[in-house]
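Novice: Quick one, fold the following:
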Amino acid sequence: MKIVVLGGTGRIGARVVALLAERGHEAVAASRSTGVDAVAGTGLDAAFDGADVVVDATESSAWDEAGVIEFFTAATGNVLAAEDRVGVGHHVALSIVGIDRNPEARGYLAGKVVQERLVAESAVPSTIVRATQFFEFLPQIADASTVDGEVRIGTALMQPVAAEAVARALADAAEARTAGAVEVAGPERAPLAEFLRRDLSDRGDARAVVVDPAAGYFGRVVGETSLVPVRDDAVIDPVGYEEWRAAS
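Specialist: This is a model prediction of the structure:
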């Protein structure tokens, strides 16, 4: 199959391209560096010509709520419209575990709510791959949660996963072309504060992690299980934090 990967030169997208190529597919990386701009809507028709599947692994360059919503509204709308024009058979989107249970989510998560809604409303058959937070993003979470030198985080549970496992789930979804949703997570479930403490310690960062129920997650209070999988058929990758750290 010809499979186009939007964001195909990024953290997840590049891994997806490599995996699909190893499996014998014509995997095409599409990004602004290759002349494809989903937000502007340029280069999409040419990139999608002859494609059986499009995998959307794009990441917003903005993190504020308004900017993220604007990004996903424009990018997802343009991509789906181009797929419909060209005749792409299936769309695979990367999202976040819990988005379907948090329709009023704020901040960055609000943009993913918009993205999922647009995908669901499209005429193009689709699969949504919802992943928990990546191990690779723990430092960014700590930085975003730092106030006066302390990392202040809420009480939500987390079940982080390696980026490699997320890329594999996207590649699997592209091959299967089964409409619906998939959840993917790591093997360990614990308070986010615990993972942040381990990561900071391993990186020699002396910042203290303070559990503050009012602090929430990226500025929003979320339920204890809002960010972990609840589906019985969730894909649980066996790579835990210690194995991921040793490999990275």
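Novice: Only C-alpha atoms from now on, for both contacts and neighbour counts.
Specialist: Will do.
Novice: Check the gap between the nearest residue to Val235 once chain neighbours are set aside and Asp84 for me.
Specialist: Once flanking residues are discounted, Val235 sits nearest to Val184: 4.6 Å by C-alpha to C-alpha, 6 or more residues apart in numbering. Note on Val184: its distance to Asp84, by C-alpha to C-alpha, to the nearest Å, is 28 Å.
Novice: circling back to that earlier point, how about the strand or helix carrying the residue nearest to Val235: buried residues?
Specialist: With elements taken from DSSP states H and E, the one containing Val184 is strand 180-185. For strand 180-185, the neighbour count (16 or more other C-alpha atoms under 10 Å) marks 182-185 as buried.
Novice: one more to put side by side:
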Amino acid sequence: MKITVIGGTGLIGSQLVTRLRDAGHEVVAASLSTGVDLLKGTGLDEALEGAETVVNVTNSPTFDEASPEFFRTTMGHLLAAGERAGVRHQVILSIVGVDQVPQLDYYRAKTLQEELLRNGPTPYSIVRATQFFEFMDAVMSWTADDDTVRLPSTRVQPIATAEVVEALADVTTGAPLGGVLDVAGPDVLPLDELGRLTLAARKDPRRVVVDEQAGMFGVVEGDALVAGPGARLAPTHYRDWLESAL
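Specialist: Sure thing, here's the model as predicted:
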């Protein structure tokens, strides 16, 4: 199968390209560095030529009020190019609970991306993942100083990127879902507890202080970021991943 991965040189995309190639597929890794500008629409026709499936794992360059227009424009270009190329399956990577947190500009933008895909001309699949293990350092950095890390007690169900990639690869090489697959890690934990586990594993002396207004996830209520029934649960626990990453 010939597959084009848009965003194929990023954290998720590069792993997905490798996994698909190892499985024997012909894969095009498309990104700005390979001459494909999704925002301008340039290079898409060449990147999609002969492709049966396209996977879009790109991110908006900002998480603010500009992000909806980014996804509106890029999805318009990609769907049109896919139709011209005869693509039979469009796949995007989204976020668990994305439609339950309208307070966040980026989540509204990703919800718009999903809507555009659903209403597009091509059979589709949406893979929604929970927060990545690999992003915990960034989350803590938003509200940290020399002595403390402020985090809300928002419940999350984090997952390793390698296991997101595994689910994406399975969906990409299968029949279009015409819907959504949630993928998540095995454990539901408060974000502040994840922070404590991370600092302890790294022997970082800072302490975590619960602040329900801190950071991007302070606005999230209830279990919006927890996978629902029918989710595909990955096996790796955050504690084990931390130990292996040291």
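Novice: nearest to Ile128 of the first structure, of the buried residues of strand 180-185 of the first structure?
Specialist: Val182 (6.3 Å; C-alpha to C-alpha).
Novice: now the top helix by length along the first structure, how far from the centre of its chain.
Specialist: If each helix of the first structure is counted by residues according to DSSP state H, the longest one is helix 65-86. With C-alpha atoms, centre = their mean, to the nearest Å as the basis, helix 65-86 of the first structure stands 16 Å off its chain's centre.
Novice: Can you tell me what Ala246 of the first structure aligns to in the second structure?
Specialist: Per TM-score structural alignment, the equivalent position to Ala246 of the first structure in the second structure is Glu243.
Novice: which residues of the second structure fall in strands?
Specialist: 2-6, 26-30, 53-56, 89-95, 124-129, 148-151, 155-156, 180-184, 189-190, 207-210, 232-233 (DSSP state E).
Novice: Which one of these lies nearest to Phe217 of the second structure?
Specialist: strand 148-151 (8.5 Å).
Novice: Mind giving me the packing neighbours of that closest one?
Specialist: Strand 148-151 of the second structure sits against helix 136-141, helix 191-201, strand 207-210, with contacts defined as 3 or more C-alpha pairs under 8 Å, 6 or more residues apart in numbering; DSSP states H and E.
Novice: now do 6 Å
Specialist: strand 207-210 (3 or more C-alpha pairs under 6 Å, 6 or more residues apart in numbering; DSSP states H and E).
Novice: that older thread, nearest to Phe63 of the second structure, out of the strands of the second structure?
Specialist: So among these, strand 89-95 is nearest, using C-alpha to C-alpha, at 13.6 Å.
Novice: so how much does the closest one differ from the first structure once superposed?
Specialist: Superposing on the first structure and averaging over aligned pairs (mean C-alpha distance after the TM-score superposition for the first structure), strand 89-95 of the second structure comes out at 0.4 Å.
Novice: ok and that strand relative to strand 2-6, angle-wise?
Specialist: 30 degrees (axes from the mean of the first three to the mean of the last three C-alpha atoms, to 10 degrees).
Novice: Ala185 of the first structure versus the aligned partner of Val57 of the second structure in the first structure, what's the distance?
Specialist: Matched to the first structure by TM-score structural alignment, Val57 of the second structure sits across from Ala57. Look at Ala57 of the first structure and Ala185 of the first structure: by C-alpha to C-alpha, they are 17 Å apart.
Novice: cool, Ala82 of the first structure as well?
Specialist: 31 Å.
Novice: Ala176 of the first structure too?
Specialist: When Ala176 of the first structure is compared with Ala185 of the first structure (using C-alpha to C-alpha), they lie 19 Å apart.
Novice: go on, Arg117 of the first structure?
Specialist: Taking C-alpha to C-alpha, one finds Arg117 of the first structure at 22 Å from Ala185 of the first structure.
Novice: for Ala74 of the first structure, same thing?
Specialist: Distance from Ala74 of the first structure to Ala185 of the first structure, by C-alpha to C-alpha: 28 Å.
Novice: out of the strands of the second structure, nearest to Val226 of the second structure?
Specialist: Using C-alpha to C-alpha, the nearest of the strands of the second structure to Val226 of the second structure is strand 155-156, at 5.6 Å.
Novice: Now do the closest one: which elements does it pack against?
Specialist: Under the contact rule (3+ C-alpha pairs under 6 Å, 6+ apart), strand 155-156 of the second structure is packed against strand 189-190.
Novice: re the thing from before, can you lay out the strands of the second structure as a markdown table showing distance to Ser141 of the second structure?
Specialist: Converted to a markdown table, the strands of the second structure look like this (distance: least, C-alpha to C-alpha, whole Å):
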| stretch | distance to Ser141 of the second structure |
| --- | --- |
| strand 2-6 | 28 |
| strand 26-30 | 30 |
| strand 53-56 | 28 |
| strand 89-95 | 21 |
| strand 124-129 | 22 |
| strand 148-151 | 8 |
| strand 155-156 | 18 |
| strand 180-184 | 23 |
| strand 189-190 | 17 |
| strand 207-210 | 12 |
| strand 232-233 | 28 |
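Novice: Identify whichever of the ones you listed lies nearest to Asp37 of the second structure.
Specialist: strand 26-30 (8.8 Å).
Novice: post-alignment, that closest one versus the first structure, mean distance?
Specialist: Strand 26-30 of the second structure sits 0.8 Å off on average (mean C-alpha distance after the TM-score superposition for the first structure).
Novice: From the chain's centroid, how far away is that strand?
Specialist: 19 Å.
Novice: Give me the contacts around it.
Specialist: 2-8, 36 (C-alpha atoms under 6 Å, 6 or more residues apart in numbering).
Novice: sorry, back to before: list the contacts of the match of Val57 of the second structure.
Specialist: Ala57 of the first structure neighbours (C-alpha under 6 Å, 6+ apart): 6-7, 13, 94.
Novice: what's the distance between it and Glu70 of the first structure?
Specialist: 17 Å.
Novice: Go ahead and confirm the residue nearest to Val235 of the first structure touches Asp237.
Specialist: No: counting by C-alpha atoms under 6 Å, Val184 of the first structure sits too far from Asp237 to count as a contact (7.3 Å).
Novice: How about Gln171 of the first structure, nearest residue that isn't a chain neighbour?
Specialist: Check again: residue 171 of the first structure is Ala, not Gln. Here the residue nearest Ala171 of the first structure, using C-alpha to C-alpha, 6+ apart, is Val16, at 5.8 Å.
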